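Asks: The following comprises the amino acid sequence and a computationally predicted model.
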Amino acid sequence: MKIYIKNMVCSRCEMAVRTLFDEMKISVLSIKLGEVELSKTLENLEKKQLSEKLKSLGFELLDDKISKTIERIKNRIIDLVHHQNEQLKINLSSYLSEDLNQDYSALSNLFSETEGITIEHYFIAQKIERVKELLIYNELSLSEIAFQLNYSSVAHLSNQFKKTTGITPTQFKQLKEKKRKQIDDL
């Protein structure tokens, strides 16, 4: 049996959910972003208790098909952008369509109607968040970041970054360094 959980976005989330299932003595076959595969179907009381405990951790148990599909799309994109850099060179629509075993236009329409933005805009937003992360780490140059995230050029990355955030990557980096210095002065 698979259950779907909203707001699982990183490996720490997976660990927190695994710990919760262990505490509740619910046998888990596998956990990945937004999905938990169980060895058995949950009783109604177990499901209710699980839902309450997940909420206390900032997660949400998803019951309806639309919410599950939207969360699966988001989790696949987050995983792709933040954890599978080498995969970013693939076609997003093909990736989602194959992974979710559904027609991309149906997924796209559902996502847009539910979330108020397109899958492409959500994907770009995640890529920009990843760029911010990599700029803060200060381990890669802007060219290396552009290459890693499959931008055609540094200019393309910079234009998309500015369009999304209102500032250039260089300005973002300078702001973060200034804030860091102020914290260090404390």
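Replies: It's in. All values derive from a computational prediction rather than experimental measurement.

Asks: Please count neighbours and contacts with C-alpha atoms only from this point.
Replies: Will do.

Asks: how far away is the most centrally placed residue in the chain from residue 161?
Replies: Nearest to the geometric centre of the chain sits residue 78, at 2.7 Å (Cα atoms, centre = their mean). Counting by Cα to Cα, to the nearest Å, the gap from residue 78 to residue 161 is 18 Å.

Asks: any idea where the strands of this structure begin and end?
Replies: Applying DSSP state E to the chain gives strands spanning 2-6, 28-32, 35-38, 60-62.

Asks: can the ones you listed go into TSV with extra columns for mean neighbour count?
Replies: Shown next, in TSV, are the strands of the chain (neighbours: other Cα atoms under 10 Å):
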stretch	mean neighbour count
strand 2-6	20
strand 28-32	15
strand 35-38	18
strand 60-62	20
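
Asks: what about the ones you listed, which gets the closest to residue 134?
Replies: strand 28-32 (23.3 Å; Cα to Cα).

Asks: what's the angle between the closest one and strand 2-6?
Replies: Taking axes from the mean of the first three to the mean of the last three Cα atoms, to 10 degrees, strand 28-32 and strand 2-6 form an angle of 40 degrees between their directions.

Asks: Identify the residue spatially nearest to residue 2, adjacent ones excluded.
Replies: residue 37 (4.3 Å; Cα to Cα, 6 or more residues apart in numbering).

Asks: Could you pull up the residues touching that neighbour?
Replies: Contacts for residue 37 (Cα atoms under 8 Å, 6 or more residues apart in numbering) come out as 1-3, 28-31.

Asks: Presented hereafter is structure B, for comparison with structure A:
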Amino acid sequence: MKMNIKFDYNIICKAVLQEQLDGLNLKYKLNNLGEIHFNKHLTAKELESLTLAFGKYGIEILANPQNVLVERIKDLITELINDSEKSRKYNVSHYLSDTLNYSYAHLSSIFSEITYSSIENFIILKKIDLAKQLIIHKNLTLTEIAHELNYSSVAHLSTQFKKTTGLTPSAFQRIIKKRQEIE
């Protein structure tokens, strides 16, 4: 038997963080965008325990403020792309600048310096990942997917999809349908 599920990474991550932090009896407050505020400075032993506990789940403690900013940028972009209503309402550069209180030029510079890629390229990759998920898990037409992801046209979506994956969205759909028929 095969079952498809949908899950929210943010909810899962918050649950894991809460479970691990509660297990270590630390007083904390979870904020959005991957921030945890502690009521006191952590001892070296507490920090080591926390690092080990988080590491089991692939969660890394970021010490470099630039890395933290890049992760916040990625989180905000992911949140924006996954919320089609919000993504139609906001321009990404304005959204990032307004939310993080930095100029877009500064954010773009830091992002490129840390990731060796542009914010625009990250946005395209996230949109194409979501397009693949929509093709796999929803019965949407390419027109509906293009609209959902705020593309100006199906041709624009198709061009970026092919450039990123090497396949057209239609070819990807056919491959997925064949796999599902086999299973």
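Replies: Received it, and whenever you're ready, just let me know what you need. Because the structure is predicted, anything quoted here is derived from the model rather than measured.

Asks: how much space is there between the residue nearest to the centre of structure 1 and residue 56 of structure 1?
Replies: Residue 78 of structure 1 is 23 Å from residue 56 of structure 1, where distance means Cα to Cα.

Asks: ok, back up a step: take the contacts of residue 37 of structure 1 and lay them out in CSV including distance to residue 127 of structure 1.
Replies: Listed next are these as CSV, based on distance: Cα to Cα, whole Å:
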residue, distance to residue 127 of structure 1
1, 32
2, 28
3, 27
28, 31
29, 31
30, 27
31, 24
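
Asks: From residue 104 of structure 2, how far off is residue 117 of structure 2?
Replies: 15 Å.

Asks: out of these two, which sits in the busier spot?
Replies: residue 104 (18 against 13; other Cα atoms under 10 Å).

Asks: Would you check that that one makes contact with residue 92?
Replies: No - using Cα atoms under 8 Å as the test, residue 104 of structure 2 is too far from residue 92 to be in contact (9.4 Å).

Asks: nearest to residue 166 of structure 1, of the strands of structure 1?
Replies: Checking the strands of structure 1 against residue 166 of structure 1 by Cα to Cα gives strand 2-6 as the closest, at 29.0 Å.

Asks: How far away from the center of its chain is that closest one?
Replies: 14 Å (Cα atoms, centre = their mean, to the nearest Å).

Asks: now swap in stretch 134-149 of structure 1 and tell me
Replies: With Cα atoms, centre = their mean, you get 19 Å for stretch 134-149 of structure 1.

Asks: Specify, as a residue range, where that stretch falls in structure 2.
Replies: With TM-score structural alignment applied, stretch 134-149 of structure 1 matches the range 134-149 in structure 2.

Asks: what's the first-to-last distance across that stretch?
Replies: 10 Å.

Asks: Contacts for that stretch next, please.
Replies: Counting by Cα under 8 Å, 6+ apart, 4, 81, 84, 87, 127, 131, 152-154, 157, 169, 173, 176 sit against stretch 134-149 of structure 2.

Asks: Could you list the buried residues of it?
Replies: Residues of stretch 134-149 of structure 2 classed as buried: 134-136, 142, 145-149 (neighbour count, 16 or more other Cα atoms under 10 Å).

Asks: quick one on the thing from earlier: for residue 123 of structure 1, find the nearest of the strands of structure 1.
Replies: For residue 123 of structure 1, the closest of these is strand 2-6, at 17.5 Å, according to Cα to Cα.

Asks: which other helices and strands contact that closest one?
Replies: Counting contacts by 3 or more Cα pairs under 8 Å, 6 or more residues apart in numbering; DSSP states H and E, strand 2-6 of structure 1 is packed against strand 35-38, strand 60-62, helix 65-83.

Asks: Kindly reformat these as a markdown table containing distance to residue 14 of structure 1.
Replies: A markdown table is the format used below for the helices and strands packed on strand 2-6 of structure 1 (distance: least, Cα to Cα, whole Å):
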| stretch | distance to residue 14 of structure 1 |
| --- | --- |
| strand 35-38 | 9 |
| strand 60-62 | 13 |
| helix 65-83 | 12 |
